[in-house]
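> let me see the structure of the following:
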Amino acid sequence: MYQQVLDPVAGSLAWSALVAAVPLLLLFVLLGVFKVTAWLASLVSLAVSLAVAVAVYGMPVGQALLAGTEGAAFGFFPILWIVINAIWVYQMTVATGHFDVLRRSFASVSDDQRIQAIIIAFSFGALLEALAGFGTPVAVTSVMLMALGFTPLKAAALSLTANTAPVAFGAMATPIITLGKVTGLSPDTLGAMIGRQTPLLAVFVPLVLVLIVDGRRGIREAWPVAAVCGVVFAIAQYVTSNFVSVPLADVVASLLSAAAIVGMVRLRPPARALVPSLASGGVGEADLDPPDSPDSRADSRADIAKAYAPYGIVIAVFVVCQIGAVKTLLDAATVVFGWPGLHVAAANGHPLSLTAFTLNLLTTPGTQMLVAGVLTMIVLRLSVPRALRAFGATLHQLRWAIVTVMAVLALAFVMNVSGQTITLGTWMAGAGAAFALLSPILGWLGTAVTGSDTSANSLFGALQVTAAHQAGLSELLMAASNSSGGVLGKMISPQNLAIAAAAVGLNGREGDIFRRVVVWSLVFLAAMCAISALQASAVLSWMVP
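Got it, this is the predicted structure:
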């Protein structure tokens, strides 16, 4: 039995936190400075985290390795299981030609790339996040943007940047439900509080997408559409999460924002459209030739209906699986067991819950996405051999992303189980009243490491509540700030960088993508820290339920 130690370096929490941060700092330096491929950077950082766990924290070698294997297994199931099946659905639409139909349908809304970036990366991406999450929106929307003439690097950057505000309510509010379990707070109340934070960011995300596509000129010419989309999404997310249903917040917000974009384009389109030939020569992209511009072929209503059918099927499957009786029936196949051979106690002597592995075979979104894929195969009249070839193409496309995700989750579990992550969190929690300003950073850190707001909430949710109690702050606010801050770490997570790179064919160039999005991650994080601090003060305390 290994018992966690929070201050193994000279009995100092500060020095211990500095050492505990080494694997994370190394990971991002390798990615952003030395341009090392994500899978190699992840493996090197994993090796360093194992060394810190054994040499500094005194964790037995066998226990440290077992923690890594549990993390790798969790990386494959449920996270990669979701992404693989979601990309398989996409590959089948490509094989049958219906992806091109869907692409032309989106392009028919507007041939302006700034508008296309908003409706696909933000609104459609939010719908995918609501249904599946875990990297699916980044993988699908980046490919759609490439098909519309965006360069691979820009398509990846847009998809990652857009995948922020919807994340806390993603996968039918799985991060919030998890946060409720680990904190003992009501998921509905937590969802309401988060619904008073992330919408404030959602207002600005479409404007940032326009800035990425066309710079200041794009803001001058396309700001009305971007502003209306952001405001409609924000209002819908707030109203739905506070007064209707937390799991449906992103579904409603994404659909209403898409409708708002269509309405604005018809009522007040930008005076000048930005078409692919004008957008493909951005700085640093000269070596990345965009695909051919989308053609103007006319599609029948039946073809358009089939093109949208896979996503309608996904929505239907997920909604049915959320029905109480169905969910209970599917949950009968869930197995929870302690990871074999891994025996760890927290610093207080209690058994560590992280060693319990949940194998939710039927309730995981990945299996539900697999069912949707089988139904899609039938609706699109795809033969079994062609469907299997599409699945094989998916595995080949994601091969390096699979290595990266499993290595990153192994790194996360080694840090979590050994106590490295809790050392960092506990050190930050010692800031007293100033913790309200730092609270979102914990969530950001957790998501940046694990690639999942759900994992970040599981990791730091209880710590946020404890720190809030000690500092005399609102426990609800600090717990919510963990999740709201976490959504901003998703775009720089090596897991999602690897998925984006694999989707657009830039394997090995994750560092280039990282440098494109890290500034926006930090800008949004600073804004969320300010929101959290103001809500903890008399200025915005009225926003806390």
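
> okay, CA-based contacts and neighbour counts for the rest of this
Will do.

> so where do the strands sit in this protein?
2-3, 334-338, 344-345, 356-360 (DSSP state E).

> got a markdown table for these, with mean neighbour count and distance to Ala273 too?
A markdown table is the format used below for the strands of the chain (neighbours: other Cα atoms under 10 Å; distance: least, Cα to Cα, whole Å):
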| stretch | mean neighbour count | distance to Ala273 |
| --- | --- | --- |
| strand 2-3 | 20 | 61 |
| strand 334-338 | 11 | 51 |
| strand 344-345 | 20 | 59 |
| strand 356-360 | 16 | 48 |
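
> and of these, who's closest to Leu102?
strand 356-360 (32.6 Å; Cα to Cα).

> relative to Ser439, which of the strands of the chain is closest?
strand 344-345 (25.3 Å).

> for the closest one, name the packing helices and strands.
strand 2-3 (3 or more Cα pairs under 8 Å, 6 or more residues apart in numbering; DSSP states H and E).

> nearest to Leu370, out of the strands of the chain?
Closest of the strands of the chain to Leu370 is strand 356-360, at 14.0 Å (criterion: Cα to Cα).

> identify the residues contacting the closest one?
Under the contact criterion Cα atoms under 8 Å, 6 or more residues apart in numbering, strand 356-360 has outside partners Glu70, Phe74, Phe77, Asp331, Ala333, Thr334, Val335, Val336, Phe337, Gly338, Trp339.

> what does stretch 197-206 give?
By Cα under 8 Å, 6+ apart, the surrounding residues in contact with stretch 197-206 are 118, 122, 161-162, 165-166, 226-227, 229-231, 233-235, 237-238, 481, 484, 524, 528, 531.

> what's the offset of it from the middle of its chain?
Put simply, stretch 197-206 sits 16 Å off its chain's centre (Cα atoms, centre = their mean, to the nearest Å).

> how close does Gly218 sit to Arg114?
Using Cα to Cα, to the nearest Å, Gly218 is found at 7 Å from Arg114.

> what sits in contact with each of those two?
Taking Cα under 8 Å, 6+ apart as the criterion, Gly218 and Arg114 both touch Val210.

> the more surrounded of these two?
More crowded of Gly218 and Arg114, by other Cα atoms under 10 Å: Arg114, with 29 against 22.

> buried set for stretch 459-470?
Leu459, Phe460, Gly461, Ala462, Leu463, Gln464, Val465, Thr466, Ala467, Ala468 (16 or more other Cα atoms under 10 Å).

> same question, stretch 324-334
Of all the residues in stretch 324-334, those buried under the rule 16+ other Cα under 10 Å are Leu330.

> second input sequence below; structure requested for side-by-side comparison:
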Amino acid sequence: MYVQELEPVAGSLGLSALVATLPLVIVLVLLGAVRMKAHLAGLTGLLAAVLVAWLAYGMPLGQTLSGATHGAVFGLFPIMWIVVNALWVYRMTVRTRHFDILRRSFGRLSDDPRIQALVVAFCFGALLEALAGFGAPVAISAVMLVALGFEPVRAAVIALVANTAPVAFGAMGTPVVTLAQVTELPLDSVASVVGRQTPLLALVVPLVLVWLVDGRRGLRETWVPALACGTAFAVAQFAASNYVSAQLADIGAALLGAAALVAVPHARRPASQPVRAAVLTGARSEDLDEDDPRREVVRAYLPYVLIVAVFSVAQIPVVKDWLAGATRTLDWPFLDVVGPGGDPVGANVFTWPVVSTGGTLVLIAGVCSAAVLGVHARVAVKEWAATVRELRFAILTVTSVLALAYVMNLSGQAATIGHFVAAAGAGLAFLSPVLGWFGVAVTGSDTSANALFGALQVNAARQSGLSPELLAAANSSGGVLGKMISPQNLTIAVAAVGLAGQEGDLLRKVLPWSLGLLLVMCLIVVGQSTFVLEWMLP
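Have a look, this model is predicted:
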């Protein structure tokens, strides 16, 4: 049995915290300053965490390596299992050219570029974030906007800023699932609080987007459809995350936001020629004028309908209980860890939700989608294998970061840092979103930032008397605002629109929005930690 210690280095909490932060500092420096590839930085940080756990904290090497393996397995299943299957569905729509049909369908919804930006970057981008995440929404939305005639830099900025509100529930809820796992808090509790923070961003972001597209005139002329879209998105995200399923939060929000946008008569009015001339300064794709058979348009939308349907059926109590019956729980081998108080930690046990996990449900929807789209079984398998190959470095990054997080949590490193950070007292509520923002800005992933800092936030909250669920959620909600300035997302954006090497120019354009919205989120969390907005929490 390994008993966690809070002050293993010279009996000093400060020195122990300094040593405990070394793995995190190494990862952040390698990513931010050295510009090392994320998977290599993650593996280096993991090695540092293992050495600190073994040499400084006295955790037996066998248990340390077992804990790292546990984290890596969790990174594979269910985390990357969700991402692989979601991206597989998208790849099949591209292969059958139904994605092009979908793109043309969006272009025909409105000829107003300000409305098109909301449909493509905010609504469809949120749907892509829900299904795949990890840079796909920015790349695909930016390319679609350029095809519609947007100037490349403007298209990239719009895609980056739009990729905020849906991130915490992206990739079928992967960030919040990870957050719940590493903090040992109930998923429903964490998702519920996140669902009372990020919807407030959804109210603002569409207004920001129409400003980015057409400045003051765009805001003056299209604030009604922008606000309707944001409100519908926020309501759906709140309702799904609190009362239905965290995995469905972004899907429902994206669809309801798009429906509300199309329902506003103002959104269907033709744009004036001065607006189109001022905004659409790029080359418009020639295939936008092609007519697609209604049957093919329906087939293009069906994969997303099937995903919603499968997840909805899985939430029916009888079906949910039946699926949960296949879940297997086992004691993780060579791992026996108790906290400073003598209570066993949750990571001693491995839970394997064989069927009920989001990745398996997406796989089921993907098989149905392959049949609907007319994809031969052999081709579908080939596309799945190609998806795994495409994500191989992302898989290595996520598994190494989760392994690092598990080692830090199991050895007591996260608890030490949490006790030390708790000295910030009430100021911790303001700093909590900043920590998540910084983590995502460096790693490019809300999932990774939650894995790195989630347990730390919870430990600090408990020591300072704040709500653990509030600060855990704040880590994720603040983190979504760091995604637009992360080097990985910036690189994806400039590559997608053909502006390689201009990441710095793009960063200067989006940084003010990232910081401004982060300040808003910090004030929301501070308010929720006091009587001012405490009524918002469950």
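
> re earlier: the buried residues of stretch 459-470 of structure 1 in helices, which ones?
Among the buried residues of stretch 459-470 of structure 1, DSSP state H puts Leu459, Phe460, Gly461, Ala462, Leu463, Gln464, Val465, Thr466, Ala467, Ala468 in helices.

> list the residues that contact the third one.
For Gly461 of structure 1, the contacting residues are Leu179, Val182, Thr183, Ala479, Asn482, by Cα under 8 Å, 6+ apart.

> isn't the third one up against Leu459?
No - Thr183 of structure 1 sits out of contact with Leu459 when judged by Cα atoms under 8 Å, with a separation of 10.7 Å.

> the nearest residue to Leu30 of structure 1 once chain neighbours are set aside and Ala479 of structure 1: what is the separation?
Of all residues not flanking Leu30 of structure 1 in the chain, Val36 sits nearest, at 5.4 Å (Cα to Cα, 6 or more residues apart in numbering). Separation of Val36 of structure 1 from Ala479 of structure 1 (Cα to Cα): 35 Å.

> for Leu375 of structure 1, same thing?
Leu375 of structure 1 sits 39 Å away from Ala479 of structure 1, going by Cα to Cα.

> neighbour count: the two, which is higher?
Ala479 (32 against 18).

> one step back: dump the buried residues of stretch 459-470 of structure 1 to CSV, plus distance to Pro60 of structure 1.
Converted to CSV, the buried residues of stretch 459-470 of structure 1 look like this (distance: Cα to Cα, whole Å):
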residue, distance to Pro60 of structure 1
Leu459, 22
Phe460, 24
Gly461, 27
Ala462, 26
Leu463, 25
Gln464, 29
Val465, 30
Thr466, 29
Ala467, 30
Ala468, 33
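
> and which of those is nearest to Val405 of structure 1?
Closest approach between the buried residues of stretch 459-470 of structure 1 and Val405 of structure 1, by Cα to Cα: Leu459, at 17.7 Å.

> just checking, the closest one touches Thr447?
No - Leu459 of structure 1 lies out of contact with Thr447 (Cα under 8 Å); the separation is 9.6 Å.

> residues making contact with stretch 311-326 of structure 2?
By Cα under 8 Å, 6+ apart, the residues outside stretch 311-326 of structure 2 that reach it are Val244, Ser245, Gln247, Leu248, Pro353, Val354, Val355, Ser356, Leu361.

> near Pro60 of structure 1, how many other residues are there?
Neighbourhood size, Pro60 of structure 1 [other Cα under 10 Å]: 14.

> the residue lying closest to it once chain neighbours are set aside and Gln420 of structure 1: what is the separation?
Nearest residue to Pro60 of structure 1 in three dimensions, chain neighbours excluded: Val54, at 6.1 Å (Cα to Cα, 6+ apart). Distance of Val54 of structure 1 to Gln420 of structure 1, computed by Cα to Cα: 11 Å.

> and the helices in the stretch 151-300 of structure 2?
For the stretch 151-300 of structure 2, the helices defined by DSSP state H, counting those that start in this stretch cover 152-162, 170-183, 187-194, 198-239, 249-263, 273-279, 294-314.

> if you could redo that for the stretch 401-538 of structure 2, that was the one I meant.
In the stretch 401-538 of structure 2, helices defined by DSSP H, counting those that start in this stretch lie at 413-421, 428-443, 446-464, 468-479, 487-496, 503-528, listed in chain order.

> among those helices, which is the most enclosed?
Across the helices of the stretch 401-538 of structure 2, averaging neighbours per residue (mean count of other Cα atoms under 10 Å) puts helix 468-479 on top, at a mean of 31.

> relative to helix 503-528, how tilted is that helix?
160 degrees (axes from the mean of the first three to the mean of the last three Cα atoms, to 10 degrees).

> and helix 468-479 of structure 2, what does it pack onto?
helix 170-183, helix 187-194, helix 428-443, helix 446-464, helix 503-528.

> verify the stated contact: Gly149 of structure 1 with Pro276.
Yes - here Gly149 of structure 1 reaches Pro276: they are 5.1 Å apart, a contact under Cα under 8 Å.

> mutual contacts of the two, please.
Contacts common to Gly149 of structure 1 and Pro276, judged by Cα under 8 Å, 6+ apart, are Ser293.

> how about the contacts made by Leu402 of structure 2?
By Cα under 8 Å, 6+ apart, the contact set of Leu402 of structure 2 is Ala68, Gly71, Ala72, Phe74, Gly75, Ser448, Ala451, Leu452.
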